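Student: okay, predicted coordinates and the sequence, questions at the end:
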Amino acid sequence: MKWKSHKAIARVISHEMGLPYDLEKALCEGSVDPDRRPDTLLRISRDGRGHVIRAPHHHPHTGTVMGHAWMARRAYLQGNHYWAVRSLGRALHYVQDKSVHTGFMFWAHDSREEAIAKIDPPLKAVVMGMDMAISSPDFVRKCIVKVRPRRNASDAMYQATLYSSAIFASVFTSPGTTEKSLNAYRRALRRRRLKWAFAAGMLAFSALAAFMLDSPMALVPGAVMAAAILAIDPHYRRLKGEAEWFGLR
């Protein structure tokens, strides 16, 4: 998108949220930062060499966007609202660019961005985005993944505004959490510790067997089982992220 479009979305979100001028300006500036100071990625070529490349905007890596969203959330929890807003503006830049279908070999890139620049961000999309927001890193990730390139300029602007608003509301929600979610994290943490203890026991037993049998291969089954025990934990990683999101760890 053009800078005009990025900043227009930032302004309409700022007005709906009632941000003071300095934070509105920070969000606007953050929303164009990736064009001024691009993020970089390390790409490994087939010959094994590493190359530093510019992070793609229209097909961004979810991890790149989530990294900036996490920076924003951590700054928010620390009370640094300026840096939180600026960091989130950077994340939203990728969400907005991802909404634009560039066409084959980028042939339609400029014309589509010109068409989008003539459209105001719809207030309806801002309100809907904020209403559907859930304060959760999992929600933010799902929003990023749901964004699809749109050929129609109005659809692209609507989608970009909708998900930008939803992510903004998700990140800038009070760190208060429920007793239920806190207890869930504590239970998951206890389960994780028990699994580590059991996995350590399996390794110790395998090491003893290898020593008694004078066969290093006896270590293999125990190591495999220990790794499997630690890997089969579908809820812990999600709850760990939720706990950090709410400042519990």
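Tutor: Cool, got the structure. Numbering: from 1, shown residues only.

Student: CA atoms for contacts and neighbours, from now on please.
Tutor: Will do.

Student: show me the helices in the chain, by range?
Tutor: Under the criterion DSSP state H, the chain contains helices at 3-17, 21-30, 33-36, 62-77, 81-98, 109-117, 123-132, 137-146, 153-171, 179-213, 219-231, 236-245.

Student: out of the ones you listed, nearest to residue 51?
Tutor: When the helices of the chain are compared by CA to CA, helix 62-77 sits nearest residue 51, at 16.9 Å.

Student: check contacts around residue 75.
Tutor: 81, 83, 84 (CA atoms under 8 Å, 6 or more residues apart in numbering).

Student: so can I have a markdown table of the helices of the chain showing distance to residue 52?
Tutor: Formatted as a markdown table, these follow (distance: least, CA to CA, whole Å):
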| stretch | distance to residue 52 |
| --- | --- |
| helix 3-17 | 25 |
| helix 21-30 | 23 |
| helix 33-36 | 16 |
| helix 62-77 | 14 |
| helix 81-98 | 19 |
| helix 109-117 | 24 |
| helix 123-132 | 35 |
| helix 137-146 | 24 |
| helix 153-171 | 28 |
| helix 179-213 | 37 |
| helix 219-231 | 32 |
| helix 236-245 | 29 |
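
Student: of those helices, which is nearest residue 44?
Tutor: helix 62-77 (16.9 Å).

Student: how many neighbours does residue 15 have?
Tutor: 12 (other CA atoms under 10 Å).

Student: state the distance from it to residue 9.
Tutor: 10 Å (CA to CA, to the nearest Å).

Student: just so I know, which of the helices of the chain lies nearest residue 43?
Tutor: Taking those one by one with CA to CA, helix 62-77 is closest: 13.7 Å.

Student: which positions in that closest one come out as buried?
Tutor: Using 16 or more other CA atoms under 10 Å as the test for burial, helix 62-77 gives 64-66, 68-77.

Student: which residues does the residue nearest the centre of the chain contact?
Tutor: Central residue of the chain (CA atoms, centre = their mean): residue 66, 2.0 Å from the mean position. Residues near residue 66 by CA under 8 Å, 6+ apart: 91, 140, 141.

Student: ok, and the most crowded of the residues you listed?
Tutor: residue 91 leads those on contacts (other CA under 10 Å) with 30 neighbours.

Student: closest to residue 226 out of the contacts of residue 66?
Tutor: Proximity of the contacts of residue 66 to residue 226 (CA to CA) peaks at residue 141, which lies at 30.0 Å.

Student: next, the one to line up against it:
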Amino acid sequence: MPDRPSLHWSRVAALALVLALVVIGLLQMNGRADPAPQPEPVLHSTRADLGELDDRKRLAWIADRDRGYFGTRTSLYHSCHDGSPETYYSNGSEAFRQPESEEVLIERHATDRGATAWQAPAWLPPPPPQPDKAAPPPRESPVRQRELDAADVDAIEAEALALLAMNAPPIRGEMGLDGQSFVLEFCHRGRYGLFVYHNPDAGDPVEKRALDLANRILVSGGAKPLDYVEHLRLPP
């Protein structure tokens, strides 16, 4: 009779040891199992190079506090977080076409969600005056204006937000002999977006999406879209 309790506890201890070994084995098997495949995030590194003169000029132009649009609207870079209306802007440039560069600004109405678009050939700042000559007069740039439906601006808004969600780089590409580039800028409810692409590659899904949006804005305002071209790259 006195041996039965010790026999009972020995069985319990043996059973606990077996269960512990089983648990350890299961944990080891689970650690060796291949992890479930995870979708790769769409991430792109920026291509801004402050050693490149053109990139420095573009960034300085965008961040200039005196920069405006069509004479009255101030820079989105500085005004977006201060309650600027929902605004979309595109500036497209190609070296071998007339006019060389065009720009469109779309500003959304708060009431009917439609928008007003302004379009004109883009102008560059005049060269500095020569010491012995008078400053040249500024170039004239006629501005055209048109109204857009809410559905058109909804499509532009969706594409702009999609670019932000893709983590698309704000500056990308290399200058080429054909000089194609575009500036895409927008302010969506206090959220600022910027994309400056040189020689966009239509074979790259991110660059093509950004170029498509820049062209959508240009066409909505009455400007000519940029062509999809095989670029003439500058030699390394």
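Tutor: Looks like it came in fine. Because the structure is predicted, anything quoted here is derived from the model rather than measured.

Student: got a TM-score for the pair?
Tutor: The TM-score (TM-score structural alignment, normalised by the length of the second structure) is 0.25; 91 aligned residues with a CA RMSD of 5.3 Å.

Student: looking at the helices of the first structure, which is nearest to residue 42 of the first structure?
Tutor: helix 62-77 (11.9 Å).

Student: picking that back up, in TSV, list the buried residues of helix 62-77 of the first structure along with distance to residue 146 of the first structure.
Tutor: Converted to TSV, the buried residues of helix 62-77 of the first structure look like this (distance: CA to CA, whole Å):
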residue	distance to residue 146 of the first structure
64	15
65	13
66	14
68	18
69	16
70	18
71	21
72	21
73	21
74	24
75	26
76	25
77	26
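
Student: and the two most separated of the residues you listed?
Tutor: The most widely separated members of the buried residues of helix 62-77 of the first structure, counting by CA to CA, are 64 and 77 (20.4 Å).

Student: residue 90 of the second structure against residue 181, yeah?
Tutor: No. Residue 90 of the second structure lies out of contact with residue 181 (CA atoms under 8 Å); the separation is 10.6 Å.

Student: more neighbours, those two?
Tutor: Ranked by neighbour count (other CA under 10 Å), residue 90 of the second structure and residue 181 place residue 90 first, with 28 against 23.

Student: ok but the more buried one is inside a strand, no?
Tutor: Yes. Inclusion of residue 90 of the second structure in a strand is indicated when DSSP: H, G, I helix; E, B strand; the rest coil is applied.

Student: who's in contact with it?
Tutor: Going by CA under 8 Å, 6+ apart, residue 90 of the second structure touches 103, 104, 105, 182, 183, 184, 185, 214, 215, 217, 218.

Student: return the subset of those lying in strands.
Tutor: 103, 104, 105, 182, 183, 184, 185 (DSSP state E).

Student: surely the second one meets residue 145?
Tutor: No. Under the contact definition of CA under 8 Å, residue 104 of the second structure does not touch residue 145, with a separation of 9.6 Å.

Student: ok, residue 184 of the second structure to residue 57 of the second structure distance?
Tutor: In terms of CA to CA, residue 184 of the second structure sits 16 Å off from residue 57 of the second structure.

Student: so between those two, which is more surrounded?
Tutor: When neighbours are counted by other CA under 10 Å, residue 184 of the second structure and residue 57 differ, and residue 184 comes out ahead with 24 against 11.

Student: from the contacts of residue 66 of the first structure, which is closest to residue 156 of the first structure?
Tutor: residue 91 (17.0 Å).

Student: report the contact partners of the closest one.
Tutor: Applying CA under 8 Å, 6+ apart, the residues contacting residue 91 of the first structure are 31, 64, 65, 66, 68, 69.

Student: check residue 165 of the second structure too.
Tutor: Shown in contact with residue 165 of the second structure (CA under 8 Å, 6+ apart): no residues.

Student: look up how far residue 186 of the second structure lies from it.
Tutor: Distance, residue 165 of the second structure to residue 186 of the second structure, by CA to CA: 14 Å.

Student: one more: residue 60 of the second structure?
Tutor: Applying CA to CA to residue 60 of the second structure and residue 186 of the second structure gives a distance of 17 Å.

Student: cool, residue 101 of the second structure as well?
Tutor: Applying CA to CA to residue 101 of the second structure and residue 186 of the second structure gives a distance of 19 Å.

Student: ok, residue 160 of the second structure next?
Tutor: 8 Å.

Student: any common contacting residues for the two?
Tutor: residue 193.

Student: residue contacts, residue 198 of the first structure?
Tutor: Contacts of residue 198 of the first structure (CA under 8 Å, 6+ apart): residue 226.

Student: circling back to that earlier point, return the member of the contacts of residue 66 of the first structure nearest to residue 21 of the first structure.
Tutor: For the contacts of residue 66 of the first structure, the minimum distance to residue 21 of the first structure (CA to CA) is 20.1 Å, reached by residue 91.

Student: neighbours of the residue lying closest to residue 241 of the first structure once chain neighbours are set aside, just the number please.
Tutor: Sequence neighbours aside, residue 137 is the residue nearest to residue 241 of the first structure in space, at 6.9 Å (criterion: CA to CA, 6 or more residues apart in numbering). Number of residues near residue 137 of the first structure (other CA under 10 Å) recorded here: 23.

Student: does residue 195 of the second structure really touch residue 183, like I thought?
Tutor: Yes. Counting by CA under 8 Å, residue 183 is a contact partner of residue 195 of the second structure at 5.9 Å.

Student: between the contacts of residue 90 of the second structure, which has the most around it?
Tutor: Most neighbours among these, by other CA under 10 Å: residue 104, with 31 neighbours.

Student: chain neighbours aside, what residue packs nearest to residue 199 of the first structure?
Tutor: residue 226 (4.4 Å).

Student: if we can go back for a sec, dump the contacts of residue 91 of the first structure into JSON lines; add distance to residue 125 of the first structure as well.
Tutor: Formatted as JSON lines, the contacts of residue 91 of the first structure follow (distance: CA to CA, whole Å):
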{"residue": "31", "distance to residue 125 of the first structure": "18"}
{"residue": "64", "distance to residue 125 of the first structure": "24"}
{"residue": "65", "distance to residue 125 of the first structure": "21"}
{"residue": "66", "distance to residue 125 of the first structure": "22"}
{"residue": "68", "distance to residue 125 of the first structure": "23"}
{"residue": "69", "distance to residue 125 of the first structure": "20"}
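
Student: pick the one among those closest to residue 153 of the first structure.
Tutor: Distance to residue 153 of the first structure, by CA to CA, is smallest for residue 31 among these, at 19.1 Å.
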